[in-house]
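Enquirer: coordinates for the following, if possible.
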Amino acid sequence: MDTQEKKLRLDLAAAYRLAAMFGWEDTLYTHFSVRLPGKGEPRFLINPFGLMFDEITASNLIVVDVRGKIISGDAKYNPAGFTIHSAVHTARDDAHCVIHTHTLAGMAVAACESGLLNVNQISAEFYEQLGYHDYEGVAFNLEERSRIQASLDDNMALILKNHGLLSVGETVADAFQIMFYLNKACEIQLATAQMSGVSAIEVIPDKLAQYVSGQFKKVAYERQIVWDAWLRKLDRIDPSYKD
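Expert: Take a look at the predicted model:
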């Protein structure tokens, strides 16, 4: 195992542990992946099916290719997870990391016809950078991959309608930070909807949301700074993800 793979294993395992801390788990049924370096068909790390997020370590992640063959690891993967992640890794060379969640807030917004609204500075970050994918049932059908690719296009995140959220990034730090704030934007929208009977909801105008989105792009480098801080926090609490 080379140095790059070791680093990616540590980062991805840390992402699972942090997600467990944040309450993003849906028992065994969501998944994060990261593409391994190298030429040829993409290979990616993903969680072995059967483990909770707080059981994931750098060493028990498995390696899968885009044809579904397990290259390394003594475990199976979630078939729906393979469909979703292989779709993105096949289509987007820049989407090295893919994070998919079924959080309460994310699924609530995914069930809304209006999708994510510009009701807060955080949601404005995703203005014109968020795709939507129509629900087709549990993602067991590999033919859905082409439609997932079209829905994601060149966006940094995707709302899977009636399903959940997905984010992509060049690094684990990027994808995780994007998911953190996409989920928070959904939490804010859910809370705002509960206030709608008391006060009218004020939506950020499109032109201003576009401006704010551009501001966030200029400080995207800060995602790594935040990630390093999260890793320090995780190391203080439970460094066993490194095993």
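Enquirer: C-alpha from now on. contacts and neighbour counts both.
Expert: Will do.
Enquirer: tell me how many other residues crowd the residue lying closest to residue 110 once chain neighbours are set aside.
Expert: Excluding its sequence neighbours, the residue lying closest to residue 110 (CA to CA, 6 or more residues apart in numbering) is residue 161, at 4.6 Å. Residue 161: 21 surrounding residues under other CA atoms under 10 Å.
Enquirer: go on, the one 10 residues further on?
Expert: Residue crowding around residue 171 was assessed by other CA under 10 Å; the count is 21.
Enquirer: thought residue 98 was touching it, still the case?
Expert: No: here residue 171 does not reach residue 98: they are 9.1 Å apart, not a contact under CA atoms under 8 Å.
Enquirer: second chain to compare with the first, below:
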Amino acid sequence: MAAVLDQPLEKLTTGDRISIYQPEQAGLIYPELPTFATHAEHRQHLKERLVAACRAFALQGFDYGFAGHLTVRDPEFPDLYWTNPMCVHFSQVKVSNLILADHEGKVVEGQYAINRAGFVLHAAVHEAHPDIVAMCHAHTTYGTAFAALGKPLDPISQDAAAFYEDHVVIKSEAGQVAVEKKAGPKVADWFKGVKAAIHQNHGLLTASRHSIESAAFWFIALERCCQQQLMVEATGSKPVFVSPERSRYSREHVGSEYIGWLHFQPIWDQLVKTQPDMFD
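Expert: Next up is the predicted model:
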């Protein structure tokens, strides 16, 4: 059997490109980041993508009663954020029933009530971190189960390596429903420079400084990675970890905010074709 050589990784150069995945060849069909002429145009875009993220969560089976909240900061009024309405299934969220709220939990636009737990956590993160534009949380099966272990995700795959040194385990307020305002800042403090958190005895949270699409995709990815690690651990065998060097390499090239946005684009296209009522 031939020896496996673990050679040092070469630094990939992207030139003027955001990612190595952007084609060097001109004229090919490839998703491009949007630009906006007005705040209104930008706002409509964000609302549509927020709805799509909710619909994507529905397709993934992330619903659990009224639990689960996704938010995105308004482009014109950064102290306000858009979120899904209370007690509306992810599959029924649409542009017309979104609500706009402030950091105190007051609904300033929309007819539905706000999810208090969502307001306590998300508003605190948005207020404490002006660079964070979007956040996602849901009570998922595997993420909640993994959160009971109170430990970080292991780099057992390329997918898991996308979260290497880019997520935290939050033990503050573990297992206690976040309905008191004091709980929010305790969680918000942990979101400095990371895109994801495992809240012990609670579940998963993701935050993005790029887009709601990125926050939504990395939530979907984190849930999947939790499922995979639980499956591997159930075998009783110790998995082989991706080395720290290769984990950081993978995180750099397949774990960025931009890559999260890019991963969401086929999800968006599929939803546009199959669920046009989300624009109602």
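Enquirer: TM-score for the pair, please.
Expert: Here the TM-score for the pair of chains, by TM-score structural alignment, normalised by the length of the first structure, is 0.92; 239 aligned residues with a CA RMSD of 1.7 Å.
Enquirer: the lengthiest helix in the first structure corresponds to what range in the second structure?
Expert: The residue-count maximum for a helix in the first structure (DSSP state H) belongs to helix 172-195. Aligned by TM-score structural alignment, helix 172-195 of the first structure falls on residues 212-235 of the second structure.
Enquirer: cool, and stretch 224-240 of the first structure?
Expert: Counting by TM-score structural alignment, stretch 224-240 of the first structure corresponds to 261-277 in the second structure.
Enquirer: tell me the centre residue of the first structure?
Expert: residue 99 (2.3 Å; CA atoms, centre = their mean).
Enquirer: for the stretch 151-280 of the second structure, which segments count as helices?
Expert: Counting by DSSP state H, counting those that start in this stretch, the segments of the stretch 151-280 of the second structure that form helices are 158-161, 183-188, 212-234, 244-254, 257-274.
Enquirer: what's stretch 89-99 of the first structure aligned against in the second structure?
Expert: Using TM-score structural alignment, the residues of the second structure aligned to stretch 89-99 of the first structure are 126-136.
Enquirer: show me how far the matching stretch is from its chain's centre.
Expert: When distances are taken as CA atoms, centre = their mean, to the nearest Å, stretch 126-136 of the second structure is centred 12 Å away from the chain's centroid.
Enquirer: if I look at residue 161 of the second structure, how far off is residue 60 of the second structure?
Expert: Distance of residue 161 of the second structure to residue 60 of the second structure, given as CA to CA, to the nearest Å: 22 Å.
Enquirer: I'd say residue 47 of the second structure and residue 82 touch.
Expert: Yes: assessed by CA under 8 Å, residue 47 of the second structure is found in contact with residue 82 at 7.3 Å.
Enquirer: test my guess that residue 198 of the second structure contacts residue 174.
Expert: No: contact criterion CA under 8 Å: residue 198 of the second structure and residue 174 do not qualify, at 10.2 Å.
Enquirer: okay, the two: which has more neighbours?
Expert: residue 198 (27 against 17).
Enquirer: the first structure: which residue goes with residue 150 of the second structure?
Expert: Match for residue 150 of the second structure (TM-score structural alignment): residue 113.
Enquirer: quick check, residue 108 of the second structure in a strand?
Expert: Yes: under DSSP: H, G, I helix; E, B strand; the rest coil, residue 108 of the second structure falls within a strand.
Enquirer: that one matches what in the first structure?
Expert: Match for residue 108 of the second structure (TM-score structural alignment): residue 71.
Enquirer: overlap in contacts, residue 47 and residue 82 of the second structure.
Expert: Residues touching both residue 47 of the second structure and residue 82 (CA atoms under 8 Å, 6 or more residues apart in numbering) are residue 98.
Enquirer: which bit of the first structure covers stretch 186-194 of the second structure?
Expert: Under TM-score structural alignment, the match for stretch 186-194 of the second structure is residues 147-155.
Enquirer: oops, could you answer that again for stretch 54-72 of the second structure instead?
Expert: By TM-score structural alignment, stretch 54-72 of the second structure lines up with residues 16-34 in the first structure.
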